[in-house]
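*Asks:* Sequence unavailable; structure follows:
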């Protein structure tokens, strides 16, 4: 099975190569890139392209690696023992299976997404090294060893919020999703907004890339944000000429879809003021 672009996802050649290389090597694919560049969606599209089910493990700052394997609910077992519940005789009744356990024991191969691994504690990746290497783990409470029936395709995403351990990086195939150039962005837009007028798209993307390249911008708008912006432009039935009416440095129409903090809004307000004063 090979990954290719789908009807809903435009994959660049280097991204396609990276996915298929990770599958061939049977290594987790570690994907980094700006927020909003399609890292999470990639896993869904890999599953769709290959006709596989997907299991998603969304990591939070409080997530522990053990939760991906299993959790033992000792408190519930103690409470049930005090109530005389016969379920306490089987410790397995108090084992909650995690996403890795689920992925290891499915009847068919699956895609496992470990999303935003850099949100968790720095030890989180190291705590998964053995399990991802050996494709098995031990359940101490029951004495059983859970082995992967089919090696899942593992895709791990990171927003670069913190550095990942070298030992973990060695076990992954790495790919950085670069922000799409205008030609690639046109293909992406066509997938989400088919039939958009070329003149409107040209002017809108020109303004968008000029905005992204503005010096002093705190948060550059992402692919998902330009798609939202274009959706609003189409909903408001704005034309290329409407966008051209905005002067240099002015806030773009419906800028709330693109600029997500007050510092960046103030930056463009100052630029607009300076442009008017210089006339």
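*Replies:* Here it is on my side, so go on. Just so it is clear, the structure is predicted and the values come from calculations on it, not from any experiment.
*Asks:* use CA for all of it now, contacts and neighbours both
*Replies:* Noted.
*Asks:* quick one: contacts for the residue nearest to the spatial centre of the chain?
*Replies:* Centroid-nearest residue in the chain: residue 40, 2.6 Å away (criterion: C-alpha atoms, centre = their mean). When contacts are counted by C-alpha atoms under 8 Å, 6 or more residues apart in numbering, residue 40 touches 113, 115, 157.
*Asks:* my guess is residue 226 meets residue 206, correct?
*Replies:* No: using C-alpha atoms under 8 Å, residue 226 is not in contact with residue 206; the gap is 11.4 Å.
*Asks:* Tell me which of the two has more neighbours.
*Replies:* Neighbour count, other C-alpha atoms under 10 Å: between residue 226 and residue 206, residue 226 has more, with 20 against 12.
*Asks:* immediately after the helix or strand the more buried one falls within, which helix or strand?
*Replies:* Secondary-structure element containing residue 226, defined by DSSP states H and E: helix 223-235. Following helix 223-235 in sequence order, the next helix or strand is helix 240-244 (DSSP H and E).
*Asks:* hang on, residue 79 in a helix?
*Replies:* Yes: with DSSP: H, G, I helix; E, B strand; the rest coil as the criterion, residue 79 is assigned to a helix.
*Asks:* Below is an additional structure, to be compared with the one above:
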């Protein structure tokens, strides 16, 4: 792994170079600044907080890092009802009570699969709880859209992520579970409820994912995802000249500056897939139809893939491009 850009110490890497729970490689182009942010989070043992436009690749970065380093990957999608405890473990007291009653029924003791006197039979570990228990190496944990939860949620996480990185299971009389290897925690935020608490922000490494407005960088991202943004049969791939024209039209659309929700890289890749399906190599750059459809001032093909807000839809219907 000599060409790996992420600087994880050898003692925290998996034996053999890849953990069984490591994700498959994902197409991702990380900027030098983003790579540096990941390495700082590893070196300083701090969570990495990512902000940026929806569809800018915040969540995919965690999978990319885990796949590149061969580390196990655990995903924690945050909801409005999420608590910090959920990332460690959950305890099913109702199921245990059910098993207690079932065991007391005449002739039913044999049918009880879980012993009610063993509380660990009713514990399910969350993403952080699982990451703490990986004995061979560090793990990557993605805490996705942290701002969906209550305002106390981020600060409650600090008690777990700070040293000594340990937690206890209240329902079982067991020693605390301590992380043998520090997990790399990557947190995404869309600022749905405003700024995160200051104590939490002080604890994190922060990075903002800028939209790659440079055409050459967009082309690099497209190439990483395959011809026409996805591996497709040859008949459904776009010619390079048409991809160039589509990227030009897409950037002109974003440059308007009057869209409530500008399309991001995720929308661009989906749009190119649709264009490849519709045109592909069945038509060439000499064909006037696809060229006219991508020129400024004409109706935009497949606007439903680019415009995701009602206030932007009239512009789609009018075919505005810049």
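*Replies:* It's in. Computed from a predicted model, the values in this text were never measured in an experiment.
*Asks:* Quick one: the helices in the stretch 151-300 of structure 2, in order.
*Replies:* Under the criterion DSSP state H, counting those that start in this stretch, the stretch 151-300 of structure 2 contains helices at 152-161, 198-203, 215-224, 240-255, 265-278, 288-294.
*Asks:* just the ones you listed: most buried one?
*Replies:* Comparing the helices of the stretch 151-300 of structure 2 by mean neighbour count (mean count of other C-alpha atoms under 10 Å), helix 265-278 ranks first with a mean of 20.
*Asks:* and for that one, what span of structure 1 is it aligned with?
*Replies:* The aligned range for helix 265-278 of structure 2 in structure 1 is 223-236, by TM-score structural alignment.
*Asks:* what's in contact with the matching stretch?
*Replies:* Contacts of stretch 223-236 of structure 1 (C-alpha under 8 Å, 6+ apart): 36-38, 179, 185, 189, 192-193, 204, 208, 239, 254-255, 257-258.
*Asks:* what distance separates it from the centre of its chain?
*Replies:* Taking C-alpha atoms, centre = their mean, to the nearest Å, one finds stretch 223-236 of structure 1 lying 20 Å from the centre of the chain it belongs to.
*Asks:* Structure 1: which residue goes with residue 145 of structure 2?
*Replies:* So, by TM-score structural alignment, residue 145 of structure 2 is matched to residue 116.
*Asks:* Its match contacts residue 159, doesn't it?
*Replies:* Yes: applying C-alpha under 8 Å, one finds residue 116 of structure 1 in contact with residue 159, separated by 6.4 Å.
*Asks:* Of those two, which one has the most company?
*Replies:* Higher neighbour count among residue 116 of structure 1 and residue 159: residue 116, with 23 against 18, using other C-alpha under 10 Å.
*Asks:* List the residues that contact residue 308 of structure 2.
*Replies:* 261, 263.
*Asks:* Which residue in structure 1 aligns with it?
*Replies:* Checking TM-score structural alignment: residue 308 of structure 2 goes with residue 260.
*Asks:* Give me the distance between the closest residue to residue 120 of structure 2 other than its chain neighbours and residue 303 of structure 2.
*Replies:* Among residues not flanking residue 120 of structure 2 along the chain, residue 172 sits closest, at 6.8 Å (C-alpha to C-alpha, 6 or more residues apart in numbering). Between residue 172 of structure 2 and residue 303 of structure 2 the computed distance is 55 Å (C-alpha to C-alpha, to the nearest Å).
*Asks:* neighbour-wise, which of those two wins?
*Replies:* Comparing residue 172 of structure 2 with residue 303 by other C-alpha under 10 Å, the one with more neighbours is residue 303, at 15 against 11.
*Asks:* My read is that that one contacts residue 314, right?
*Replies:* No: Residue 303 of structure 2 is not in contact with residue 314 according to C-alpha under 8 Å; the separation is 10.4 Å.
*Asks:* Just give me the match in structure 1 for residue 131 of structure 2.
*Replies:* Counting by TM-score structural alignment, the partner of residue 131 of structure 2 is residue 103.
*Asks:* Can you classify that match by secondary structure?
*Replies:* For residue 103 of structure 1, the assignment made with three-state DSSP gives helix.
*Asks:* which ones are touching it?
*Replies:* Counting by C-alpha under 8 Å, 6+ apart, residue 103 of structure 1 makes contact with 55, 110-112, 148, 152.
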